[in-house]
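Q: pasting a predicted model and its sequence here:
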Amino acid sequence: MRLCLCVRVTLFIGVGHETTGASAYSSDEIRGLLDWLQEDPANRHAIIDATSLLGAMPWPPVLVAGVLARCCLFMPLQKAIGGVAGYYVASFTPEALEAIGRNLARPSWAIARQLSLSVPKDLAHPLTGGRTLATGPFYDPAQDQMLGGVINTYSLLAFAETTYGLSCLAQSIGPASALNARSRANLALVEDWVGREPLFSLAVGRAEKRGTAVTLLCVNDPDIAPLHGTILARAKQLLGHQGLTHPDGQHEPGLRAALYVNAFPGMAGDFRAWIGGVRPAEDIHALLENLRHAWLRAKALVIAEELAARGEDAPALAALPGLQRLAREVEDLAALLGGLRDGADLARHRDALTAGLQGLAERLATVAPD
């Protein structure tokens, strides 16, 4: 008689921050996951894609600590060598490493050498001498050292560049916990701004599901619904380098304020922006104001183009060309004032503000409706 003991291993595989749609797991969902893992840690494992979680974990610190301790995390070194290129950093729970070690003796299927976490015990007998995790490509946080080497030269370079960048952030801002706190504060800033700005709303309706690495904004302007896509495209031109060319031939230079704010096709939302813990709050506020400014400027342009295509003039612009220029000067001054961060900024721009206000006063004295 043969006895077969079958052990069922259950995996949960998820994405910590789904940046395409700007959503994340809620605190209740994370709490439920941690409780589920704790019930059978040897046979229950969670594998989380943490690509955009570093410095942007939206949960309370106690849940963040639980995720780091009980979940296996992996993240590609996206920005280190120009692309993902198949190189990842992964963290494993002790239970997951034990399961990997057991699988070495009788692997369930062939494992590509590039993905192998084990190395030969005896380099003189790489195929028959057995394999071990003890000197694999692991960093041991308890010992604060690498147990073995990295898989290849490219991953070494990527790892070195990534860790250098993280050390710079730690010196300038603080540890990952400080970045997490800043990311939550930045999301609160966005939510407060949107709550006061009827033109915008957040694509993720449930507050507890919003991520803190990325925000996704919708423009609510039903009066020009047929022109929505055209205005959005022109607004992004103004936000970047291209700028806008008005029907009268005048060119409005690009703001260079947001070069990549595209929402993914098919996703709800018009502007998608990174707001994680690296960015200071004043930059987030300036970005939001620029989004609003760009939309209104693009809307005026597209309406003027539609009227011109029908052979009609935009009354305010055609009848009062001087006021058209005045409006732009007022907007320029407003943008400058909105970008001032402190008293030092005000002092540096005092001359420009004074000259601008004097010019406006002179024009207002000479420009009047017919």
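A: Great, that's in hand. Computed from a predicted structure; not experimentally measured.
Q: every contact and neighbour count from this point should use C-alpha atoms.
A: Will do.
Q: and stretch 10-21, how far out from the chain's middle?
A: Computed by C-alpha atoms, centre = their mean, to the nearest Å, the chain-centroid distance of stretch 10-21 equals 15 Å.
Q: next, the buried residues of that stretch.
A: Val15, Gly16, His17, Glu18, Thr19, Gly21 (16 or more other C-alpha atoms under 10 Å).
Q: then this one, side by side with the first:
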Amino acid sequence: MTIIAKPAVRPNNPRFSCGPCTKHPGWSLDRLGGALLGRNHRQPETRERLALALERTRQLLELPADYRAAIVPASDTGAVEMALWSLLGPRGVDVLAWEAFGREWVVDIVEQLKLPDTRALLAPYGDLPDLGQVDFDCDVVFAWNGTTSGVRVPNADWIPADRNGLTICDATSAVFAQAIDWSKLDVTTFSWQKVLGGEAQHGILILSPRAVERLESYTPPWPLPKLFRMTRDGKLMEDLFAGSTINTPSMLCLEDYLAAHAWAESVGGLKGTIARSEANAGVIDAWVTRTPWIAYLARVPETRSNTSVCLKIADPDVLALPPETRDGFPLAMADLLDREGIAKDIASYRDAPPGLRIWTGATVQKSDLEALMPWLDYAFAETRRSFAKAA
């Protein structure tokens, strides 16, 4: 059995978690010294900082001039829930799911909202649903990038410009890392904790004019909690999209997000953060290409994520193990690398097929991924040897 020497080079930063994701290079608590702590969030100075975060978000993402953005509670999940509970109902719904979080939106729409005219277009981990089957006379709910499966939509070409329904997109692992055609999205959500490495608990909700029109012309038949309300007397709460918030935000987290904006601008803005993500994913792709014991969970190359890279064991000897033993193999690898201080949090998501999941978003340094690859080979060889002894 092959024995591989422990690599000499270690990643400088072992944080490869898919969320919350690693802070940007050069990050320091000292950068947050200007946070307006202990201040009411509705005062002019604090509202100005919140509005600045929204304006920088708009600029960095190159949003259309007539699209609105708001800071909302409860991370990306809260932003998605606001959209589902406030907008769905007037039309049928097609909800696409090919990983854990998409399936949660199916549960919300079918079991909680109990919308009768709903189709769930499902695919197993590693695949996309048939995008050609989507009915755009309906409202369409989908994730741009499946964080737990490493499968993304390749582009927005499958979404017609003249659609009748709204498109509601959970884009939390795609924003700042993948090119997005905003004209094809009516509602887009993300959280600070992903590609820019911000702190958790805050979400961003982006609305097109079509989404605003729906909000102002439709009142859901179910009660809406305060945290979901975006209209008052039938009109959009414009102050929500100008620096006000529904509940109290963390000014420390806000300052951290602004620091992440400054870093993103320093690496070339949106083009720079996308390029960094692509280069990072390219390190893993080159390694997978030359490594016979590993494979992508995403079967089609065009649908492979450049942020949440999900991998599965392809070694015939490991695949021949009893299911419980086989499924524990990648977790044992991840545990070994964690103990060594080489890679934190790289086991697959709890509901996903057993494997490895490595974040390659813009805040990760390419050199750290290059250092990680030999350690993956080492961990595989050591784990296989350990399992062989146990047998």
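A: Yep, it's here. As the structure is a prediction and not an experimental result, all values here were calculated from the model.
Q: please state their TM-score.
A: TM-score of the superposed chains, computed with TM-score structural alignment, normalised by the length of the first structure, equals 0.60; 251 aligned residues with a C-alpha RMSD of 2.9 Å.
Q: and which of the buried residues of stretch 10-21 of the first structure is nearest to Ser108 of the first structure?
A: Val15 (25.3 Å; C-alpha to C-alpha).
Q: helices along the second structure, start to end?
A: 44-61, 75-87, 100-107, 209-217, 251-266, 269-290, 316-319, 323-339, 366-390 (DSSP state H).
Q: one step back: and which of the buried residues of stretch 10-21 of the first structure is nearest Ile47 of the first structure?
A: Val15 (8.6 Å).
Q: what does that closest one align to in the second structure?
A: Aligned counterpart of Val15 of the first structure in the second structure: Ala143 (TM-score structural alignment).
Q: ok, now which ones touch its match?
A: Listed by C-alpha atoms under 8 Å, 6 or more residues apart in numbering, the contact set of Ala143 of the second structure reads Leu96, Ala97, Gly102, Arg152, Cys169, Asp170, Ala171.
Q: how many neighbours does the residue nearest to it when sequence neighbours are not counted have?
A: Sequence neighbours aside, Asp170 is the residue nearest to Ala143 of the second structure in space, at 4.4 Å (criterion: C-alpha to C-alpha, 6 or more residues apart in numbering). Close neighbours of Asp170 of the second structure, defined as other C-alpha atoms under 10 Å, add up to 27.
Q: map Asp170 of the second structure onto the first structure.
A: Checking TM-score structural alignment: Asp170 of the second structure goes with Asp49.
Q: buried residues in stretch 23-30 of the first structure?
A: Neighbour-count burial for stretch 23-30 of the first structure [16+ other C-alpha under 10 Å]: Ser23, Ala24, Tyr25, Ser26, Ser27, Ile30.
Q: quick check: the fourth one touching Thr212?
A: No. Using C-alpha atoms under 8 Å, Ser26 of the first structure makes no contact with Thr212, being 11.6 Å away.
Q: ok so, going back, between the helices of the second structure, which gets nearest to Leu240 of the second structure?
A: Comparison of those against Leu240 of the second structure by C-alpha to C-alpha identifies helix 44-61 as nearest, at 9.6 Å.
Q: where in the first structure does the closest one fall?
A: So helix 44-61 of the second structure sits over no part of the first structure, by TM-score structural alignment.
Q: next: stretch 270-282 of the second structure.
A: Residue span in the first structure matched to stretch 270-282 of the second structure, by TM-score structural alignment: 176-188.
Q: correct me, but Pro137 of the first structure touches Val150?
A: Yes. Between Pro137 of the first structure and Val150 a contact is recorded at 4.8 Å, counting by C-alpha under 8 Å.
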